[in-house]
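J.: sequence and computational prediction follow.
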Amino acid sequence: MDGHAAAPGAGTVLNALATGRGAAFALDFDTAAHVELDGSGDIEGAIDGQPDADTDLIERCVDLAVERWGDDPAATADLPARGSVGGTVRTESEVPTAAGLKSSSAAANAAVLATADALGLAGIVDHEDACRIGVEAAREAGVTVTGAFDDASASMLGGLTVTDNTADELLAREEVDWTALVWTPPERAYSADADAERCERVAPMAELVEELALDGEYGTAMTLNGLAFSAALGFSAEPAVEAMPHVEGVSLSGTGPSVVAVGDPEGLEAVEERWQERAGETLRTETRATGGRYL
């Protein structure tokens, strides 16, 4: 009863901290999860390369997925009696943690899908339903302020999604085809530690960003979001200002500290030359039209 799945990280168009509405888009780097179910009664998690990392999120994802689907008639796994289901969940990731690139959403999505695979339900469970299980687990584990349905839906479904995180409602989804450039400084920032009250002060700007995103003006929306939330969260807007003449859109991603720019390869090459002079790491990647998948 083992299962394997992966889900991508994502970048931000609209941060949901101000109004509860957000938008994000999938990027081409993954977190993979491996789940093995047994009758031990306990779920034990592990994160490759991080022996002391908190594994509550991925463990809760397995618990909730078994609770949701364990009795599904289509399941082929021969589960032990309810209450004694246990096992292990292990993740390995290309997505930097605490960098604003949706590592928690990617890990949650991958863990939920890997559990579905272990239950014999790969290709059967609805991806949007699976996404909501990961969001519930993230809230219970305390790794998100908003529930992060925007981030989770972009990671699970691929493309660009606009959501109402207060209702876990998908407002829009569209495929986008951008080259992306990511700059991640050495410092880290945890979403759960973000100053939500301060972010609420930029709600008028967030509402404008939402209007632009729903009208398909993603690049402009993204750039406006980045300027507003960099100010609200105390990050320098200088990397975004350096990029603006060359790209379609650029924003602080999530609650930072990473900055993501999107556009054509030629414009991003000019930005990359500037960003590589900064401390930290610069990565060229692509947007992804597909999201969570079985391995």
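T.: Received, thanks.
J.: contacts, neighbours, all on C-alpha from now
T.: Will do.
J.: show me where the stretch 1-150 of the chain has its strands.
T.: Using DSSP state E, counting those that start in this stretch, the strands found in the stretch 1-150 of the chain span residues 2-14, 21-38, 43-47, 86-93.
J.: is it true that Gly41 touches Leu79?
T.: No - proximity of Gly41 to Leu79 does not meet the contact threshold set by Cα atoms under 8 Å, at 11.3 Å.
J.: joint contacts of these two?
T.: In terms of Cα atoms under 8 Å, 6 or more residues apart in numbering, Gly41 and Leu79 are both contacted by the residues Val85.
J.: of those two, which one has the most company?
T.: Leu79 (18 against 15; other Cα atoms under 10 Å).
J.: if I look at that one, how far off is Thr97?
T.: 33 Å (Cα to Cα, to the nearest Å).
J.: now Met1
T.: Separation of Met1 from Thr97 (Cα to Cα): 29 Å.
J.: what do you get for Ala26?
T.: Separation of Ala26 from Thr97 (Cα to Cα): 16 Å.
J.: out of the two, which sits in the busier spot?
T.: Ala26 (34 against 14).
J.: isn't that one right up against Gly291?
T.: Yes - between Ala26 and Gly291 there is a contact under Cα under 8 Å: 7.0 Å.
J.: any common contacting residues for the two?
T.: When contacts are counted by Cα under 8 Å, 6+ apart, the set common to Ala26 and Gly291 consists of 8, 154-155, 158-159.
J.: buried ones only from those, please, as a PyMOL command.
T.: Selection of buried members from these for PyMOL, criterion 16 or more other Cα atoms under 10 Å:
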select buried, resi 8+154+155+158+159
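J.: closest to Glu169 among the shared contacts of Ala26 and Gly291?
T.: Nearest to Glu169 among the shared contacts of Ala26 and Gly291 is Ala154, at 12.5 Å by Cα to Cα.
J.: can you verify my assumption that the closest one contacts Ala26?
T.: Yes - judged on Cα under 8 Å, Ala154 makes contact with Ala26 at a distance of 5.3 Å.
J.: shared neighbours, the two?
T.: Common contact partners of Ala154 and Ala26 (Cα under 8 Å, 6+ apart): 10, 160, 291.
J.: any of the residues you listed buried? List them.
T.: Of these, these count as buried by 16+ other Cα under 10 Å: 10, 160, 291.
J.: now the nearest residue to the last one once chain neighbours are set aside: how far from Gly22?
T.: In space, and not counting its chain neighbours, Gly291 is closest to Gly158: 3.9 Å by Cα to Cα, 6 or more residues apart in numbering. The gap separating Gly158 from Gly22 is 15 Å, by Cα to Cα.
J.: sorry, back to before: got the strands of the stretch 1-150 of the chain as a markdown table, with distance to Ala111 columns?
T.: Shown next, in a markdown table, are the strands of the stretch 1-150 of the chain (distance: least, Cα to Cα, whole Å):
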| stretch | distance to Ala111 |
| --- | --- |
| strand 2-14 | 7 |
| strand 21-38 | 5 |
| strand 43-47 | 10 |
| strand 86-93 | 7 |
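J.: second structure follows, compare the two:
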Amino acid sequence: MIGHGVSYGALSVINAIAMGKGAGFGIDLKTEATVRLTAEPEIVVEIDAHPSEDTRLARFSVEEMLRRYPDSGMRGAVITTTSNIPISQGLKSSSAATNAILAATADALGVTLDPLEIGRIGATVAIAAGVSITGTFDDACACMLGGLVFTDNPNRELLHRLPMPEGYTAVIHLPEFQIRKSAFPKERMREMADEVAAAYDRALAGDVFGAMYANGACTCRALGIEPEAADRALACGAAGAGLSGTGPATGILVETDRLDAFLDAFGRDHVIVANVRNGDAV
């Protein structure tokens, strides 16, 4: 019983840690997973190019699916993943991996899961595995569905889904360090709930670019760092920029026809470029 699954990355507009509601949009970086189910009660995980990475999330994902479908008779699995999403940078690598593994396990079991159900199962798994503070339902939806999503994470509800504006490319600045979820000062972030809520309302009203910056500035303040990359990006002509997730990557939106000029001004070191992914958002 072998199954395959794929999910994409995303960038934050609103960090859900502060008030439980989040927003983000899809990009075309992706993770692919293959799951071979076995009768033996052992789960083996092979994470391409990251052999030392924690495998709890992958193991918990398959275990949760087997718990939900006990009639399969399967008790273990061999999981392999490949990805071009940088890990622990705020680009939703964990959500993409969970989505892809859950989809691959469902495929191996011969069951069909709605993308939102994959996101809800993934939220349960992420909290159990200790890789998420809020369950990352916003991240799961942005990765799986594409487009711009607004979610209520505690209740695991998709509140709104809209297409991102056409004509923009995502530029992602990657510092030479990582920030693990366990190290994030969530209480400091929650102290800024009112400011983040105002940014959420801005995004919902259509000012996605301004909301990205305002949210990112709050996250930077919680971390005790300056939004240097976002400020520099805006000075170089970006339409919007802000720290993504818990960082340290900064998501930047640039008019596609000005991309080369922007990169010439901003610099091409520690930068990757991705397409905005709207999926079938309407």
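T.: Received, thanks. From a predicted model like this one, the values you see are computed outputs, not experimental measurements.
J.: trace Ala217 of the second structure over to the first structure, please.
T.: For Ala217 of the second structure, the aligned residue in the first structure is Leu227 (criterion: TM-score structural alignment).
J.: looking at the shared contacts of Ala26 and Gly291 of the first structure, which are in strands?
T.: If you go by DSSP state E, these have Pro8 in strands.
J.: farthest pair within the shared contacts of Ala26 and Gly291 of the first structure?
T.: Pro8 and Gly159 (10.6 Å).
J.: tell me, what's touching the two both at once?
T.: Listed as contacting both Pro8 of the first structure and Gly159 by Cα under 8 Å, 6+ apart are 26, 291.
J.: show me what contacts Ile121 of the second structure?
T.: Glu64.
J.: what's Ala180 of the first structure aligned with over in the second structure?
T.: Per TM-score structural alignment, Ala180 of the first structure is aligned with Ala170.
J.: wait, what's in contact with the residue positioned nearest the centre of the first structure?
T.: With distances taken as Cα atoms, centre = their mean, the first structure has Lys102 as the residue nearest its mean C-alpha position (3.0 Å). When contacts are counted by Cα under 8 Å, 6+ apart, Lys102 of the first structure touches 9-11, 95, 151-152, 155, 254.
J.: let's see 7 Å
T.: Counting by Cα atoms under 7 Å, 6 or more residues apart in numbering, Lys102 of the first structure makes contact with 9-10, 151.
J.: quick check: the gap between Val105 of the second structure and Gly5 of the second structure.
T.: Wrong residue type there; residue 105 of the second structure is Thr, not Val. Here Thr105 of the second structure is placed at a distance of 8 Å from Gly5 of the second structure (Cα to Cα).
J.: who has more neighbours, these two?
T.: Applying other Cα under 10 Å to Thr105 of the second structure and Gly5 shows that Thr105 carries more neighbours, namely 29 against 22.
J.: ok, so what distance separates the residue opposite that one in the first structure once aligned from Ala53 of the first structure?
T.: Counting by TM-score structural alignment, Thr105 of the second structure lines up with Thr115 in the first structure. Using Cα to Cα, we find Thr115 of the first structure at a distance of 21 Å from Ala53 of the first structure.
J.: before we move on, which element is the match of Ala217 of the second structure in?
T.: helix 218-233 (DSSP states H and E).
J.: give me the helices and strands touching that helix, please.
T.: strand 2-14, helix 196-200, helix 203-214, strand 249-252 (3 or more Cα pairs under 7 Å, 6 or more residues apart in numbering; DSSP states H and E).
J.: with respect to Thr220 of the first structure, which of those lies nearest?
T.: Taking Cα to Cα, strand 249-252 is the member of these nearest to Thr220 of the first structure, at 6.1 Å.
J.: quick one: that closest one aligns where in the second structure?
T.: So strand 249-252 of the first structure is aligned with residues 240-243, judged by TM-score structural alignment.
J.: any chance you could list what contacts the matching stretch?
T.: 209-210, 212-213, 216, 230, 233-234, 249-253.
J.: from these, keep the buried residues only.
T.: 209-210, 212-213, 216, 230, 233-234, 249-253.
J.: among those residues, list the two that are farthest apart in space.
T.: Among those, Gly210 and Ala249 lie farthest apart (Cα to Cα), at 17.5 Å.
J.: nearest residue to Tyr190 of the first structure in space, ignoring adjacent ones along the chain?
T.: Ala98 is the one closest to Tyr190 of the first structure (Cα to Cα, 6+ apart), at 5.1 Å.
J.: burial of the equivalent of that neighbour over in the second structure, as a residue count?
T.: Matched by TM-score structural alignment, Ala98 of the first structure corresponds to Ser88 in the second structure. By the criterion of other Cα under 10 Å, Ser88 of the second structure has 19 neighbours.
J.: for Ser88 of the second structure, what are its contacts?
T.: In this structure, Ser88 of the second structure makes contact with 178-180, judged by Cα under 7 Å, 6+ apart.
J.: now do 10 Å
T.: Counting by Cα atoms under 10 Å, 6 or more residues apart in numbering, Ser88 of the second structure makes contact with 94, 177-181, 245-249.
J.: nearest residue to Gly237 of the second structure in space, please, no chain neighbours.
T.: Counting by Cα to Cα, 6+ apart, Phe262 is the residue found nearest to Gly237 of the second structure once chain neighbours are left out, at 6.4 Å.
J.: tally of neighbours for that neighbour?
T.: Number of residues near Phe262 of the second structure (other Cα under 10 Å) recorded here: 21.
J.: please give the element, helix or strand, for it.
T.: Phe262 of the second structure belongs to helix 259-266, assigned by DSSP H and E.
J.: compared with the first structure, how much does that helix deviate?
T.: Following superposition, helix 259-266 of the second structure is found to deviate from the first structure by 3.4 Å on average (mean Cα distance after the TM-score superposition for the first structure).
J.: any idea which helix or strand comes after that helix?
T.: strand 271-277.
J.: with the first structure overlaid, how far apart is that next one on average?
T.: Strand 271-277 of the second structure versus its aligned partner: 1.0 Å mean (mean Cα distance after the TM-score superposition for the first structure).
J.: corresponding residues in the first structure for that strand?
T.: The aligned range for strand 271-277 of the second structure is 282-288, by TM-score structural alignment.
J.: and which of the buried ones among the shared contacts of Ala154 and Ala26 of the first structure is nearest Thr88 of the first structure?
T.: Thr88 of the first structure lies nearest to Gly291 out of these, by Cα to Cα, at 23.5 Å.
J.: before we move on, which element is the closest one in?
T.: Applying DSSP H and E, one finds Gly291 of the first structure in no helix or strand.
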